[in-house]
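>>> Here's a sequence, model it:
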Amino acid sequence: MSDNEKPKLGLSAPLGVRRTVETGKVKQSFSHGRSNTVIVETKKARIFRKPGDPAPVEAPEPAVAPVEVEAPAAVAAPRPAATPVAPPPPPRPQPAPITRPMTPLERREQQERLLREADEARMNALEDARRREEAAAREAIEEEKRRAEENRRAAEAPEAPPVVAEPAPAPEPVPVEPVVAEPVAEAPVAAAATTDEQAPARPGVVAPPPPRRFTPVIAPKRPERNRMGDDRRQSGKLTVTRALDDDAGGARARSLAALKRAREKDKRSHQSGPAAKQVRDVVVPEAITVAELANRMAERTADLVKSLFKMGTPVTSNQVIDQDTAELLVAEFGHNIRRVSESDIDIVTESDVDAPETLKPRAPVVTIMGHVDHGKTSLLDALRGTDVASGEAGGITQHIGAYMVTQKDGSKITFLDTPGHEAFSSMRARGADVTDIVVIVVAGDDGIRPQTIEAINHTKAANKPMIIAINKMDKPGSNPQRVREALLQYDVQVESMGGDVQEVEVSALAKTGLDELIEKIQLQAEVMELTANPDREAEGVVIEAQLDKGRGPVATILVRRGTLKTGDIFVVGPESGKVRALIDDKGKQVKSAGPSVPVEILGISGVPGAADQLTVVENEARAREVAAYRASVIQQKRTTTAPASLESMFSALRDKQAQQFPLVIKADAQGSVEAIIGSLQKIGNDDIQVRILSSGVGGITESDVSLAAASKAPIIGFNVRANAKAREIATRDQVALKYYDVIYDLLDDIRAAMAGQLGPEYFETVVGRAEVREVFSAGKHGKAAGLLVTEGFIKKDLRARLTRDDVIVYNGKIASLRRFKDDVAEVRAGLECGVTFEGSTDIKAGDYLETFEVEERARTL
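Alright, predicted model coming up:
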């Protein structure tokens, strides 16, 4: 066959008579289009001979086809067992000879068949290798178990003498006579084996052992060999066979992790039946989402949705279901349900009563109340030895202040100072509710005033004992007896007049009567036997709250019972937090605060409302849960409308008819915000009403300015200012920023602005009346009317109104006024005159004429 006639790589040669063994190149095909060309050659069998023997003569190469070879007369020397020779590959299957050349289609089908056979052989080899590795792994596990069992038995019987195993006798070597091997014809191994089996044994000749038949079983001990080269990626891969091969670098023990995995797998295989289902107690509120219910049941959400679908209720995972539906699901999945209502989430402190043996005496809480400018803060300054009144804006108190005063005998009294202005009624009510004793300050020269009466009513409503302090006794004209008598009409009878209410005459400036006031407070506290349990979680009430620029939300808390410590987790109203710092009334940081101690706390998530209850809880999750529930309740109250009624419908219509005066209010404290909103809502009337767009605690921010700009509303800042960015936006959007530090000035300016929005008022005054007697023709002016003035006077420049049967037919001005033929400026009652009107000729006898003046007045609220 010439070079031109040779087939291409990967293709089979044309059919015909050819040599059975030849050397050439074969193209190997792999996956992903890879291929490789290798050289195939056939190795000849090695023949052993003694030195000096003639070289064997090779058998002639068969010409046409391989012929059967007879068994050799002599037995060849056995090959060493240590160096086994790999058998040659099986002969390549040859197609049946045909008389015509193969077509391209047949050649392609033959190639595909050969490729399929090669792939099947490769897959079979891989499967055999995998089975051998699994068998070796199982043998290793069994060997490990056997060794562990032997070690256990040895440990259980230590007294038994060790048994020494005698070595087995070595087998005697079999003498082998050297035999000269005759030359053997080169033939395929498979053919030689078949010939030896079928040939009869010759007498006198030792039959050679039959050659080993090739089997696909790979010996467990084989030299480590990388077929694809040392630079292949998987050359260092560790297999079970390689790990158990003693010849490849010594024996390798199994790792502890592998042994542990094998034991776990064996343990799982011996377990029978599924694991027992865990039954849980599921807490279900009145409404719950499907996803949250699945989380509490530790079940898959898809399973719950599928169960609901089977019940005829197609829902999604985020849909809310009621308590009854949730109970059906819980029962179907085999859990126990525990029904709770939403109110159970909140903390109820009324039912938590301390045991009598845990109660200890505490300091009294005293609230000072009274009318504005009657000297409440000055009296407190005299008791504390400080000067708070001089620092108040406008000389009035606009916050609740909490102070603790230590007396000469070491006892302590907590004082709360409340505002006296009428706008701070809610503050006084709150102060009377959290206090133990109320001291009502009445000026000796001014007597009983409206806020004094309100303070008395708040004290009676809270059922608290009161002490009357008649102040300003150093001023001439002070009459304490007049004050005692005036108190009688409000059902307050002092001890000097036979009653049970203590009174004392004091002077804050001269510092007289202070010791007597302290004695009366201590006496009243001793009678009340004030006690609390300090060894429990703290509870308190918010006296005042504000947003500090540097410290964030700050709340003044009066501890009612327990001890508040740094690091406590608490919930206060709709806010929660963790106590970062406690600051007393003198500005010093403290570690804890017991009952009746006022402190400022830092670490709140937001500004709470005044009078909100503070409660220490066990963890942050509980605090967030309670705070979220309270916030949802507040939101629901804000968005829920009351049932409609005729009265509410008419009031809503009136409110819509009235003009709106929008405002944005920011103040330094929560109590100030309440007072400002309450006072502004009293200013409006049927024509105009205040509308609070937003209110809050803290400085004026960009969001406040943006909200005000949308409604063209001014921003009220009470003891706060706007930041630089807010001022820039306010200037750009022309939003008015108004700052105040005294509530009087704020209310006066808002009242004036609201009146200015309504504009001035116009008042009409009738000046004269006249009756039309005759109607005359007036040429180019149309018609003229002859009048008899019956009341007042008629003027030319005044506005006039012509009525006919009490219906206005003309409203305008008098064009001309004449008496006889002369123009006059005024005609009084009892006289006749003639008039013409601008642009009107509808005049008849019997009509009436009214002249009136319009007066413009500035509007007031």
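>>> use CA for all of it now, contacts and neighbours both
OK.
>>> Please tell me I have it right and residue 444 contacts residue 472.
Yes - between residue 444 and residue 472 there is a contact under CA atoms under 8 Å: 5.8 Å.
>>> can you list residues touching both of these two?
residue 478 (CA atoms under 8 Å, 6 or more residues apart in numbering).
>>> Let me see the ranges of the helices in the stretch 201-350 of the chain.
Ranges of helices in the stretch 201-350 of the chain, per DSSP state H, counting those that start in this stretch, are 240-244, 256-270, 290-297, 301-310, 323-332.
>>> in stretch 382-393, what's buried?
By neighbour count with 16 or more other CA atoms under 10 Å, stretch 382-393 contains the buried residues 382, 383, 384, 388, 389.
>>> For residue 726, which of the helices of the stretch 201-350 of the chain is the nearest?
Judged by CA to CA, the one of the helices of the stretch 201-350 of the chain that comes nearest to residue 726 is helix 290-297, at 42.5 Å.
>>> which other helices and strands contact that closest one?
Contacts defined by 3 or more CA pairs under 8 Å, 6 or more residues apart in numbering; DSSP states H and E place helix 290-297 against strand 281-284, helix 301-310.
>>> can you do 6 Å?
Applying 3 or more CA pairs under 6 Å, 6 or more residues apart in numbering; DSSP states H and E, we find helix 290-297 packed against no helix or strand.
>>> now that helix and helix 323-332, what's the angle there?
40 degrees (axes from the mean of the first three to the mean of the last three CA atoms, to 10 degrees).
>>> How many residues are close by residue 354?
By the criterion of other CA atoms under 10 Å, residue 354 has 12 neighbours.
>>> Quick check: the gap between it and residue 537.
Distance of residue 354 to residue 537, given as CA to CA, to the nearest Å: 11 Å.
>>> now what about the helix or strand that residue 470 is a member of, what contacts it?
For residue 470, the host element (DSSP states H and E) is strand 466-471. With contacts defined as CA atoms under 6 Å, 6 or more residues apart in numbering, strand 466-471 is touched by 437-444, 502-507.
>>> Identify all contacting residues around the next helix-or-strand element following that strand.
Per DSSP H and E, the first helix or strand lying C-terminal to strand 466-471 is helix 480-488. With CA under 6 Å, 6+ apart as the test, helix 480-488 has contacts from 444, 447.
>>> report the angle between the axes of helix 480-488 and strand 466-471?
Using the same axes, to 10 degrees, one finds that helix 480-488 and strand 466-471 are set 150 degrees apart in direction.
>>> Switch the buried residues of stretch 382-393 over to TSV; also include distance to residue 476 and secondary structure.
Converted to TSV, those look like this (distance: CA to CA, whole Å; DSSP: H, G, I helix; E, B strand; the rest coil):
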residue	distance to residue 476	secondary structure
382	20	helix
383	23	helix
384	26	helix
388	25	coil
389	22	helix
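>>> what about the closest residue to residue 545 other than its chain neighbours, how many neighbours?
Of all residues not flanking residue 545 in the chain, residue 555 sits nearest, at 4.1 Å (CA to CA, 6 or more residues apart in numbering). Residues lying near residue 555 (other CA under 10 Å) number 28.
>>> Also this sequence, please, to line up against the first:
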Amino acid sequence: MSQVTVSQLAEVLGVTVDKLISQLNEAGISASSGDEPVSNDDKKKLLMHLQTSHGKSESDASAPRKVTLKRRSHEELSVSGGGPRGGKRIVNVEIRKKRTYVKRDALDSQNQEDPEREQARKALEEARAERAAKADAEKQAAEEKARHEAEEQARKDAEEQAKREAEEQERREAEEKAREEAAKREAEEAARRADEERARKFAAEERARKKEKVKEPAKPATRYGRKELHVAKGAAGRRRKPTRRVSGGSAGSTEHGFSRPTAPVVREVAVPETITVGDLAKEMAVKSAEVIKVLMGMGMMVTINQPLDQDTAILVVEEMGHSAKPAEEKDIEQELLAVEEEASSDAEAVTRPPVVTVMGHVDHGKTSLLDYIRKSRVTAGEAGGITQHIGAYHVDTDKGGITFLDTPGHAAFTAMRARGAQATDIVILVVAADDGVMPQTKEAIQHARAAGVPLIVAVNKMDRQEADIERVKSELAAEEVVPEDWGGEEQFIPVSAHTGQGIDDLLEAITLQAELLELTAVADRNARGIVIESSLDKGRGPLATVLVQEGTLKRGDMMLAGEQIGRVRAMFDENGDKVDEVGPSYPAQVLGLSGVPMAGDEMLVAANERKAREAASQRQDRQREGRLAQQQAANLQNLFDNMGKDDQLQVNLLLRADVQGSAEALRDSLEKLSNDEVKVNIVASGVGAITESDASLAQASDAIIIGFNVRADAAARKVISEADLDLHYYSVIYDAIDEVKAAISGLLGTETREQIIGLAEVKDVFRSSKLGAIAGSLVVEGVVRRDNPIRVLRDNVVIYEGELESLRRFKDDVKEVQSGTECGIGVKQYNDVKPGDQIECFERIEVQRSL
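Predicted coordinates for the structure are as follows:
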């Protein structure tokens, strides 16, 4: 049974630790600090105490059950401002909604049994209605007052802004006028200096004419006629008084004073996502050798042209005493999004269907539940009866339209479940009533919590005799998924995918949750969404299943999906029918991309084809630089990791799958099979059929080819046959992982193990002239065989290991002696057996090693 501390329970309940300790003590639970544990029994006892203190007794259990849902939402109110320039002001408004749902049939029966209670209830409802009307009136008055204050504040702000702008305009005009006057004064000063210079030259020429003898020009101070530059040393140079300066420079000075900086220069370096060592040294105005020295001190062997990632470069800059900041690169993708947001800012948002992801453990009935809703047989088409891909379906029900995402439950599809939780509005957690909470169930809860989406628990297989919903509630409560009837927030719906039990209740719960979320999207804009799954079709080319989150995706749009671009040539729904456009919360299969995008990539439509190509190129460069930096940074680590592992076996595999998600899951699962003795190396992986180039690569790298739901074409089969390559086809991920694991186990070989088969206790020792010391023994465990090796134990310590020379039962030589039987044992080449010793008989067997 899981326990939490008082502090953790107080944080969940939203009360202080001191208040919770006081309530626990009042309930008879001893607690003095926040670190003390609180069990589930203590929680129930505290809940009973709080219910009793609020006037609720045990007899209230027959009262009608009710559910109260609280939701908060934020809206922006645009208020027109006053002032000469007008304008608008945005006011944030928080709307709180609280809805209580009561089981009416229980309430009606209770009112018929107790007329006085019915009268009291009516009076209470009237009083509540009056209070609600009064509260509404007060709320409207408060909102009107807030709106009036906001308008008044907006008007004042507009007036102040206008005043500040007028003052700023006056200041700029004054500065411009001052600059014009200063320029005029400088022009006048320049003209005056020119006149003085001409006057000095004229006077010098006059004095030269009056001289009878022209003197030789003075020898220049340096070879090229320039004066020497003297560097001042010490305090004497700094104390030299400056000469009189005239406009335009200094005169009368033969030396210049210069002193070194008294403090090191700290530079602010803008670090991009990747930068080479040489470029980083230039940014800091230091030599590249100094940067390499710092990196070597950090354990990295680098060269001057090696790229560094942003985090490493920032550490180097700070280590060398400079200030570093991430560079703000021009992101074309963000520009495209900004343009779309600006274009759709005035568009009206419309209500969209909810996107519901069905998650849970494998074989708990997720796809079967969707089958009943969709009235189809999807599970029968899946290999092995389990889902291998993320399926996207739109269903029109009596409660409205709903988009379902069906995620696999196998452990290998962790990344696919994470993507499903990130693209959803509501998560349905399917738990088998006869199986309970399993590892993938806990993982699905973690994904839903991380994505911050509400959770609805569908307890499936209620038609079975082993179904136990209370066990499921208890196990999920330990994972902090508490049912509503236990005081929690999650709805628990008992359902059956075979009989249809509870399906209507589940759809009603989804619709109710969607109404509370108030899901909206702008349809009148270019589409933006996420890639759910992708594959490569031999006849049609790359296919991508996308979920539109904003806008409308139309045939002919220029689409950017991950690193791939292309014009939408055709779109298909989940039934394979062609569609011309797809709105928000609708899935579609898109044809026309230049390549197969990665599952989970963001998809957007660009109005400008040139911008879309630039964004795709930028994404490709970013991915390539990141991979290069990661590979080069790991070279040194790989060098140290591989030291002493020259004898490590290596299994090369080449993977091909039908969709990107399956290839990713299979690759991760197979790489985890590596250990210290055998390494699984994935030479290449991708989607689509096995081609001739794949077969050639497998031949060159001596790799095993694995095809998951794909086949080799004619050219590839010819190469595989001629080169005698190892090719395996799989349609269920279990089989692929198990067979590769078995093949790796075969490479490990066998190991020898010892197994004890019998134990005899020495009762007495007899001496024989022919055989030496004979131990009269009693077999206390197992069997003692003459042909098996033995060990002699004294005080449970091995003192001798060897063979039996003789084994007798009375006077007869025997091959084995069973437990509970006395015998005579002669130990070969050992005569120091004493009473009380134990003779252990064992055998050596070879077993196949496994992972």
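>>> Just give the TM-score of the two.
The TM-score (TM-score structural alignment, normalised by the length of the second structure) is 0.53; 516 aligned residues with a CA RMSD of 4.6 Å.
>>> List the buried residues for the strand holding residue 470 of the first structure?
Of all the residues in strand 466-471 of the first structure, those buried under the rule 16+ other CA under 10 Å are 466, 467, 468, 469, 470, 471.
>>> and it, how far from the second structure on average?
Its aligned residues in the second structure lie a mean 1.2 Å from strand 466-471 of the first structure after superposition (mean CA distance after the TM-score superposition for the first structure).
>>> give me the stretch of the second structure that that strand matches.
Strand 466-471 of the first structure corresponds to residues 455-460 in the second structure, going by TM-score structural alignment.
>>> ditto for stretch 106-114 of the first structure
Using TM-score structural alignment, stretch 106-114 of the first structure corresponds to no residues of the second structure.
>>> Check stretch 125-142 of the first structure too.
So stretch 125-142 of the first structure sits over no part of the second structure, by TM-score structural alignment.
>>> Run through who's touching the longest strand seen in the second structure.
Ranked by residue count, the top strand of the second structure under DSSP state E comes out as strand 750-768. Under the contact criterion CA under 6 Å, 6+ apart, strand 750-768 of the second structure has outside partners 773-784, 835-849.
>>> What's the first helix or strand after it?
Using DSSP H and E, the helix or strand that follows strand 750-768 of the second structure in sequence is strand 772-785.
>>> Roughly how far does the closest residue to residue 682 of the second structure other than its chain neighbours sit from residue 698 of the second structure?
Distances taken as CA to CA, 6+ apart put residue 653 closest to residue 682 of the second structure, at 4.9 Å, once the chain neighbours are dropped. For residue 653 of the second structure, the distance to residue 698 of the second structure equals 8 Å [CA to CA].
>>> Quick check on the contacts of strand 750-768 of the second structure: which are buried?
Among the contacts of strand 750-768 of the second structure, those buried by neighbour count (16+ other CA under 10 Å) are 773-784, 837-842.
>>> what about the helices in the stretch 501-650 of the second structure?
Taking DSSP H, counting those that start in this stretch as the test, the helices found in the stretch 501-650 of the second structure are 503-517, 609-633, 635-641.
>>> Mean deviation, the first one versus the first structure?
Helix 503-517 of the second structure differs from its equivalent in the first structure by a mean of 1.6 Å after superposition (mean CA distance after the TM-score superposition for the first structure).
>>> what's that helix in contact with?
Residues from elsewhere that reach helix 503-517 of the second structure (CA under 6 Å, 6+ apart): none.
>>> now the residue most central in space within the first structure, nearest residue through space, not along the chain?
Centroid check for the first structure by CA atoms, centre = their mean gives residue 624 as the closest residue, at 10.3 Å. Spatial nearest neighbour of residue 624 of the first structure, excluding adjacent residues (CA to CA, 6+ apart): residue 576 at 6.3 Å.
>>> Quick check: the aligned residue for that neighbour in the second structure?
Mapped onto the second structure by TM-score structural alignment, residue 576 of the first structure lines up with residue 565.
>>> Please tell me how far that match sits from residue 423 of the second structure.
Distance of residue 565 of the second structure to residue 423 of the second structure, given as CA to CA: 21 Å.
>>> More neighbours: which of those two?
For the pair residue 565 of the second structure and residue 423, the greater number of neighbours falls to residue 565 (26 against 23), based on other CA under 10 Å.
>>> Run through the residues that contact the more buried one.
Taking CA under 6 Å, 6+ apart, we find residue 565 of the second structure in contact with 559, 593, 594.
>>> The first structure: which residue goes with the second one?
The one in question is residue 593 of the second structure. That one, residue 593 of the second structure, aligns with residue 604 by TM-score structural alignment.
>>> I figured its match was touching residue 577, is that so?
Yes - in terms of CA atoms under 6 Å, residue 604 of the first structure counts as a neighbour of residue 577; the distance is 4.6 Å.
>>> before we move on, the earlier item: need the contacts of strand 466-471 of the first structure in TSV (columns: distance to residue 139 of the first structure and secondary structure).
Formatted as TSV, those follow (distance: CA to CA, whole Å; three-state DSSP):
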residue	distance to residue 139 of the first structure	secondary structure
437	91	strand
438	93	strand
439	96	strand
440	98	strand
441	100	strand
442	104	strand
443	106	strand
444	110	coil
502	102	strand
503	104	strand
504	104	strand
505	107	strand
506	105	coil
507	106	strand
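>>> Take the residues you listed and lay them out in a markdown table including neighbour count and distance to residue 667 of the first structure.
Output for the contacts of strand 466-471 of the first structure, formatted as a markdown table (neighbours: other CA atoms under 10 Å; distance: CA to CA, whole Å):
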| residue | neighbour count | distance to residue 667 of the first structure |
| --- | --- | --- |
| 437 | 24 | 30 |
| 438 | 27 | 28 |
| 439 | 25 | 28 |
| 440 | 24 | 28 |
| 441 | 30 | 28 |
| 442 | 27 | 30 |
| 443 | 29 | 30 |
| 444 | 27 | 34 |
| 502 | 19 | 38 |
| 503 | 22 | 37 |
| 504 | 19 | 37 |
| 505 | 20 | 37 |
| 506 | 24 | 35 |
| 507 | 22 | 33 |
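>>> The second structure: which residue goes with residue 297 of the first structure?
Alignment note: residue 297 of the first structure maps to a gap in the second structure; criterion TM-score structural alignment.
>>> Now residue 297 of the first structure. Nearest residue, chain neighbours left out?
Of all residues not flanking residue 297 of the first structure in the chain, residue 282 sits nearest, at 6.2 Å (CA to CA, 6+ apart).
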